[in-house]
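Novice: predicted model, plus sequence, below.
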Amino acid sequence: MPTAIDVFAKVRGHERSEQLRAAREADLLPYFRRLEGPAGPVVEMEGAERIMLGSNNYLGLTADPRVIAAAHDAIDRYGSGLTGSRLLNGTLDLHLELEAELAEWMGTEEAIVFSTGHQSNIGALGTILAPGDTVIADSGDHASILDGCLLSRAKLRPFKHNRLDRLEKMLERAGEDGGGVLVVVDGVFSMEGDVAPLPRIAELVKGHGARLMVDEAHAVGVLGARGAGASELLGVEADVDLRMGTFSKSLASCGGFIAGPHDVIDFLRISSRAFLFTASNVPASVGAALAALRIVRSEEGPQLFSRVLENAAYLKQGLSGLGLKVVEDPSGIVTPVVPVVVGDDWKAVLLWRALYDAGVYVNVAIHPAVPPGGALLRTSVMATHDAATLDRALDTFARVKAAFESEHGALP
């Protein structure tokens, strides 16, 4: 009788195992580091104070007393959790208020709130798309978009990052596939921090009779006069069929949403397995997100948007002035994400460690999060960073870069 192959065999000796082992032994693993206090511009992490340049807390609202009070109020009123799905016992008046205000903010008919941003993408894409349909995605799209595409079993036609000639070619091919066609792109790409050329994308999509979905996770609360994202900034809101966003960045909480036409949102509400078969957001997260959204939509919002983008421009100019290779958006649009290209994975990890030891925390992106040979340090800023803190960070980068290059050779 044949013996079954051990399904766990793949976890031993996989391509990353030796790298992980070596990184752990040398204490160079840049992931799963312990935060020991609030997620502010300067944090306590593993027993030391470090300047935080690796957070998506773009507006700094996780420390806002109104957001914290709203989370406490929600716990006091509803308890720590709802222990059920939205379909059954997990819908609060807070959910309904949040969904109504999100739809109004996005300028859409309705919105639906999911427990996480990842679930928002897989819940929408895995439900709206079906075998026989075609989905066209930018190669730089977030992993949750790819997961949703794969879950749907629709035909996936990717195109090289922001290459609109390739998008056009994929649209032409999709027209021969026989099913519905959806194009999905990030508004702001999470690793590179660049912005999708949405006006031309929308024009191509419309010209081929397809639909367009934009993931605004890193753009809402940052771009546009009312902070409604890249679609607003670039004037294409009316041409975007679905907008996705998260609460775990500018909205200082955890969760996500899809905004769009009533019939599509209603279909998701009764058909999306990621919505129907998962527990509802805990009350504190909904209360906090609603309070943060109201701050963003108040007269304070534009001041916060301006501050975070000014900080990003300041950091980008400072890093470039040090001779570091900073990713530039061809459009010139500034976002809170300021990536520094290193190239080699190990060099990126070693540079991360040197910065970490010197008191600056940044994120490391290596393959497959970025293309092979495209390792980068992903820095990001908050509206609550001040110039003195950013100057300290830049001074640290300068010292670390000089010492690093003397030992390991020039950076790109």
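Specialist: Okay, I see it.

Novice: going forward, measure contacts and count neighbours with C-alpha atoms only.
Specialist: OK.

Novice: quick one: which helix or strand includes residue 319?
Specialist: According to DSSP states H and E, residue 319 maps onto helix 301-321.

Novice: for that helix, buried residues please.
Specialist: 301-302, 304-313, 315-316, 318-319 (16 or more other Cα atoms under 10 Å).

Novice: for that helix, name the packing helices and strands.
Specialist: If you count contacts as 3 or more Cα pairs under 8 Å, 6 or more residues apart in numbering; DSSP states H and E, helix 301-321 packs onto helix 283-296, strand 325-326, strand 337-343, helix 387-408.

Novice: do that again at 10 Å, thanks
Specialist: Secondary-structure packing of helix 301-321 (3 or more Cα pairs under 10 Å, 6 or more residues apart in numbering; DSSP states H and E): helix 283-296, strand 325-326, strand 337-343, strand 375-380, helix 387-408.

Novice: now the ones you listed as JSON lines including mean neighbour count?
Specialist: Output for these, formatted as JSON lines (neighbours: other Cα atoms under 10 Å):
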{"stretch": "helix 283-296", "mean neighbour count": "25"}
{"stretch": "strand 325-326", "mean neighbour count": "19"}
{"stretch": "strand 337-343", "mean neighbour count": "25"}
{"stretch": "strand 375-380", "mean neighbour count": "25"}
{"stretch": "helix 387-408", "mean neighbour count": "15"}
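
Novice: presented hereafter is structure B, for comparison with structure A:
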Amino acid sequence: MASVVKDEGSGYPIALDSFIPDLSAMSYSTLLTQTVLACVIVYVIFSKFNRKPRERELSEEVSNEKEALIASWEPEPLVPETPADHPALNPKYVDGKMTKYVQIDGKEYLNVATTNFLGLVGDERIEATAKKTIMKYGVGSCGPRGFYGTVDVHLDLEKELAEFLGCEEAVLYSYGFATIASAIPAYARRGDVIFVDKGVNFAIQKGVQASRSRIEWFNHNDMDDLERLLEEQAKLDLKDPKKAAKTRRFMVVEGLYYNLGDLCPLPKLLELKWKYKVRIFIDESISFGVLGKTGRGQLGNHFEMFFSLFLSEFFYLSRFCPL
């Protein structure tokens, strides 16, 4: 007799026999196969969760080899040992002021480690003036020049520098590196062309990089190489006059090269400037106060010639840009 139950939702009777297999109709082989298969599945499931890792026992020979390797291993140092004569372990002490000569551990040496080529360090007149200035103004301007860092001595110095160089105005910078590095991108922009000597100092290199202009490097003091590049640019300008009308061309050199110590061939540079209509930057950081009868640098030697822009370093801490 079939078992019947009533569905609570629909109220219709449901026969349970439809869900229970008829075991009487199954053969013994089929029933045995299904029983074995069910047992295998149950065994696999339980053995998976209850499995314990088996410990592998090493043979005595392998164990001895392992111990021998551990005993023979010597770790290498993370850093090499510092020799006893290393300079860091034997510091030298400087006595006195860093002037033309310097005392190190009681011995006198010629000081070639600083840019004191004008001999201003140790000058008693400069030291006395510096003390008076510090007592009056403090040790710094405490702010940028364009905001609240300008005091009367800045303006007086700019006026005197302009008169000394024979130009209309001079702009005083508080940080020497920033003078040429900011002046170049202030004039040159994307789309312009800058012809730069390969021997220029690092500040000029960063300045031309910041301008985003196209940079053409010519061999150091090689005017033939420079003229070749200028001639190539002139041919490009003839092919595209509209673009050439918007493209400005600059040359960047140093009056006295900081890295090499030689002079730029200024007369030839000015000749190429007028021939190819190129503006010129000349960094007189080292030559100012050194070259010329009046100490005006390369500009002082060729004062009758026009410069679009002249850049120079004033002593050691400040630079100025005469316009």
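Specialist: Nice, I can see it. The structure presented is a predicted model; accordingly, all values stated were derived computationally and were not measured.

Novice: and the TM-score between them?
Specialist: Overlay of the two chains. TM-score (TM-score structural alignment, normalised by the length of the second structure): 0.66; 232 aligned residues with a Cα RMSD of 2.5 Å.

Novice: need the helices and strands packed on helix 301-321 of the first structure in a markdown table (columns: distance to residue 136 of the first structure).
Specialist: Listed next are those as a markdown table, based on distance: least, Cα to Cα, whole Å:
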| stretch | distance to residue 136 of the first structure |
| --- | --- |
| helix 283-296 | 31 |
| strand 325-326 | 29 |
| strand 337-343 | 25 |
| strand 375-380 | 26 |
| helix 387-408 | 39 |
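
Novice: out of those, nearest to residue 195 of the first structure?
Specialist: With Cα to Cα, the closest approach to residue 195 of the first structure among those belongs to strand 337-343: 10.7 Å.

Novice: whereabouts in the second structure does that closest one align?
Specialist: The aligned range for strand 337-343 of the first structure in the second structure is empty, by TM-score structural alignment.

Novice: how about the helices in the stretch 51-200 of the first structure?
Specialist: Assigned by DSSP state H, counting those that start in this stretch, the helices in the stretch 51-200 of the first structure fall at 65-78, 93-106, 117-128, 143-152, 164-174, 198-207.

Novice: just those helices: most buried one?
Specialist: helix 117-128 (a mean of 25; mean count of other Cα atoms under 10 Å).

Novice: corresponding residues in the second structure for it?
Specialist: Using TM-score structural alignment, helix 117-128 of the first structure corresponds to residues 176-187 of the second structure.

Novice: in the first structure, what residue corresponds to residue 140 of the second structure?
Specialist: For residue 140 of the second structure, the aligned position in the first structure is residue 81, judged by TM-score structural alignment.

Novice: pretty sure that match is touching residue 284, no?
Specialist: Yes - taking Cα atoms under 10 Å as the definition, residue 81 of the first structure is a contact partner of residue 284 at 8.3 Å.

Novice: shared neighbours of those two, anything?
Specialist: Counting by Cα atoms under 10 Å, 6 or more residues apart in numbering, the contacts common to residue 81 of the first structure and residue 284 are 74, 75.

Novice: where do the helices sit along the stretch 1-150 of the second structure?
Specialist: For the stretch 1-150 of the second structure, the helices defined by DSSP H, counting those that start in this stretch occupy 28-49, 60-72, 124-137.

Novice: the last one vs the first structure, average distance?
Specialist: Taken against the first structure, helix 124-137 of the second structure registers an average deviation of 1.3 Å after superposition, with mean Cα distance after the TM-score superposition for the first structure.

Novice: what sits up against that helix?
Specialist: Helix 124-137 of the second structure is contacted from outside by 120, 121, 138, 139, 140, 151, 153, using Cα under 10 Å, 6+ apart.

Novice: show the contacting residues for the residue lying closest to residue 46 of the first structure once chain neighbours are set aside.
Specialist: For residue 46 of the first structure, ignoring the flanking residues on the chain, the nearest one in space by Cα to Cα, 6 or more residues apart in numbering is residue 34 at 5.7 Å. By Cα under 10 Å, 6+ apart, the contact set of residue 34 of the first structure is 44, 45, 46, 47.

Novice: equivalent analysis for residue 154 of the first structure, please.
Specialist: With Cα under 10 Å, 6+ apart, residue 154 of the first structure has these contacts: 125-126, 128-136, 148, 179-182.

Novice: cool, and residue 207 of the first structure?
Specialist: 168, 171, 201.

Novice: nearest to residue 176 of the second structure, of the contacts of helix 124-137 of the second structure?
Specialist: Nearest to residue 176 of the second structure, judged by Cα to Cα, of those is residue 140 at 15.0 Å.

Novice: what's the neighbour count on that closest one?
Specialist: Neighbour count for residue 140 of the second structure, taken as other Cα atoms under 10 Å: 9.

Novice: how about it, what does it touch?
Specialist: Counting by Cα under 10 Å, 6+ apart, residue 140 of the second structure has contacts 134, 149, 174.

Novice: could you double-check that the last one lies in contact with residue 146?
Specialist: No - proximity of residue 174 of the second structure to residue 146 does not meet the contact threshold set by Cα under 10 Å, at 11.4 Å.

Novice: those two: who's more crowded?
Specialist: residue 174 (17 against 7).

Novice: for the nearest residue to that one once chain neighbours are set aside, give its distance to residue 154 of the second structure.
Specialist: Excluding the flanking residues, the one nearest residue 174 of the second structure by Cα to Cα, 6+ apart is residue 318, at 5.0 Å. Using Cα to Cα, to the nearest Å, one obtains 11 Å as the distance from residue 318 of the second structure to residue 154 of the second structure.
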